[in-house]
Structures are given as structure tokens and as C-alpha cells.
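A.B. asks: Structure here, sequence nowhere to be found:
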């Protein structure tokens, strides 16, 4: 039986904001915000390092105290929305989704005491 997660959203946001950069590539930056539509959700914005000026927006929701569901919301290049189905975008998205899951695992002692 899955117990409800009893960590408040602002504590979760703070923990993610501190922890997530450790899992990203050097030079990448991330902003983590509460998802106003989901009390167990986060919005994650990642600016990719390099000369491409890509930024990624993800929705991250806790399914239970250990597992998160991550969905790509938007990809932009220099402020303009770009197609998400190119090989480069798919590869970067996959990397970021993996990093987000790794961060969730690292934070599991807090969400799954």
C-alpha cells in the first residue's frame, strides 16, 4: 500500500532546487517551482549549456512517495518554440528526464521516510 507523501510543496521545491543542479551537465541551470495545478507537482525549467540556447520545461508529479512521472511541456531555442521530434532534442530530453529521476531517487529519504 502506498502511503501519501507528507512533504509540503515549498519544502519539496527548495530541496529540488538545491539537489537538481548536481545531476545536470556542467553549465546547465535549472529553476524549480511549485505546480499550481498539482499539490504534489513541480515545474522544472532547464537552460541547456552551450551555444544552442535551448531551454526545456518539464512537469514532474509524484505518483507516490518514491516515483515521479516526468513530462516534457515545451522546448525553446532562443525564446522560440522548436519541434520536439528532432534527434538532438529527443536525446537531450531523455538525458534530462533521467537526471530528474536520479534527483527524485536522491531525495527519496525525504519523501519516503
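C.D. replies: Noted; the coordinates are in hand. For clarity, every value in this text was computed on a predicted model and none was experimentally measured.
A.B. asks: rest of the way, CA atoms for contacts and neighbours
C.D. replies: Noted.
A.B. asks: Residue 49: neighbour count?
C.D. replies: Under the neighbour criterion other CA atoms under 10 Å, residue 49 is assigned a count of 15.
A.B. asks: er, residue 106 actually
C.D. replies: Taking other CA under 10 Å as the definition, residue 106 ends up with a neighbour count of 16.
A.B. asks: measure stretch 103-113 end to end?
C.D. replies: Length of stretch 103-113, first residue to last, CA to CA, to the nearest Å: 16 Å.
A.B. asks: ok now the longest helix seen in the chain, how far from the chain's centre?
C.D. replies: Counting by DSSP state H, the longest helix found in the chain is helix 87-106. Chain-centre distance of helix 87-106: 8 Å, with CA atoms, centre = their mean, to the nearest Å.
A.B. asks: take a look at this one as well, against the first:
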């Protein structure tokens, strides 16, 4: 039986690496913050603050399935600290773009996470 491809990088090291790398993947005016998921050592919490007049805060949960693959889940979208409906076309496009940036960051960090 093949050994499962487990993530061996520690959560604090991942948070640090993601906080260094993800901003380079983002559109320049947007801001992001990566934190540890306190409930799951294989997961990170990412908040992206979209720039411009919309100024959304979009929260994602990123879970390492193994050392190479991540699962990205939308958690919440807020504007002015109020939850908003994420099903609008503009938000769906933003969410799609941010998920792409998150996957690009995971690929860029692959040399760290893949044993």
C-alpha cells in the first residue's frame, strides 16, 4: 500500500509562507491576511479585502488535502461588517479570481509543502 502524501510543514510555518507569498499573487490594490485555523491544523483562514468602491471582505478556508492539493471553500462575504449575498455576478467573478490566486499561491509554495 502506498504511503499517503501527508503535509509535513507546520501550520505556523505555512501561515508565514502564505502571508509572504499571497500578496504577490493578488491584484495590487487588494489586501489579504492569512491566519491559522484554530480548529484544524491542516487549514488556513484567508481574508481578502477587495479594493475600490465595493470594499468587500471575503473569507476563505483553505485545507491541505495532501502536500500538493488544497481545497478552497468560501466562508463569508461582508461589506461594512454586514454579510452580503455572494451570488451576484460581480461577487462570483471576484470569488473565482481570488480562488485562482489562492491556488497559484499554493503552487508557488509547493516546494515547501511537498516532501
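C.D. replies: Arrived safely. Computed from a predicted structure; not experimentally measured.
A.B. asks: TM-score for this pair?
C.D. replies: The TM-score (TM-score structural alignment, normalised by the length of structure 1) is 0.97; 113 aligned residues with a CA RMSD of 0.8 Å.
A.B. asks: Which residue ranges of structure 2 form strands?
C.D. replies: Secondary structure of structure 2 by DSSP state E: the strands cover 31-36, 43-49, 56-64, 70-79, 82-83.
A.B. asks: Kindly reformat these as a markdown table containing distance to residue 104 of structure 2 and mean neighbour count.
C.D. replies: Listed next are the strands of structure 2 as a markdown table, based on distance: least, CA to CA, whole Å; neighbours: other CA atoms under 10 Å:
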| stretch | distance to residue 104 of structure 2 | mean neighbour count |
| --- | --- | --- |
| strand 31-36 | 14 | 18 |
| strand 43-49 | 14 | 21 |
| strand 56-64 | 13 | 21 |
| strand 70-79 | 11 | 16 |
| strand 82-83 | 27 | 11 |
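A.B. asks: quick one: which of these is nearest residue 9 of structure 2?
C.D. replies: In terms of CA to CA, the element of these nearest to residue 9 of structure 2 is strand 56-64, at 10.5 Å.
A.B. asks: residues in structure 1 aligned with that closest one?
C.D. replies: Residue correspondence for strand 56-64 of structure 2 in structure 1, counting by TM-score structural alignment: residues 54-62.
A.B. asks: What's the end-to-end length of stretch 44-58 of structure 1?
C.D. replies: Using CA to CA, the two ends of stretch 44-58 of structure 1 sit 5 Å apart.
A.B. asks: So which residues make contact with it?
C.D. replies: Contacts of stretch 44-58 of structure 1 with the rest of the structure, by CA atoms under 8 Å, 6 or more residues apart in numbering, involve 25-33, 43, 59-60, 70-78, 93.
A.B. asks: chain center to it: distance?
C.D. replies: Between the mean C-alpha point of stretch 44-58 of structure 1 and the mean C-alpha point of its chain there is a distance of 12 Å (CA atoms, centre = their mean).
A.B. asks: which residues does residue 61 of structure 2 contact?
C.D. replies: With the criterion set at CA under 8 Å, 6+ apart, residue 61 of structure 2 makes contact with 37, 43, 44, 45, 46, 72, 73, 74, 75.
A.B. asks: Kindly recompute the last result at 7 Å.
C.D. replies: When contacts are counted by CA atoms under 7 Å, 6 or more residues apart in numbering, residue 61 of structure 2 touches 43, 44, 45, 46, 72, 73, 74, 75.
A.B. asks: The third one contacts residue 37, doesn't it?
C.D. replies: It refers to residue 45 of structure 2. Yes: proximity of residue 45 of structure 2 to residue 37 meets the contact threshold set by CA atoms under 7 Å, at 5.6 Å.
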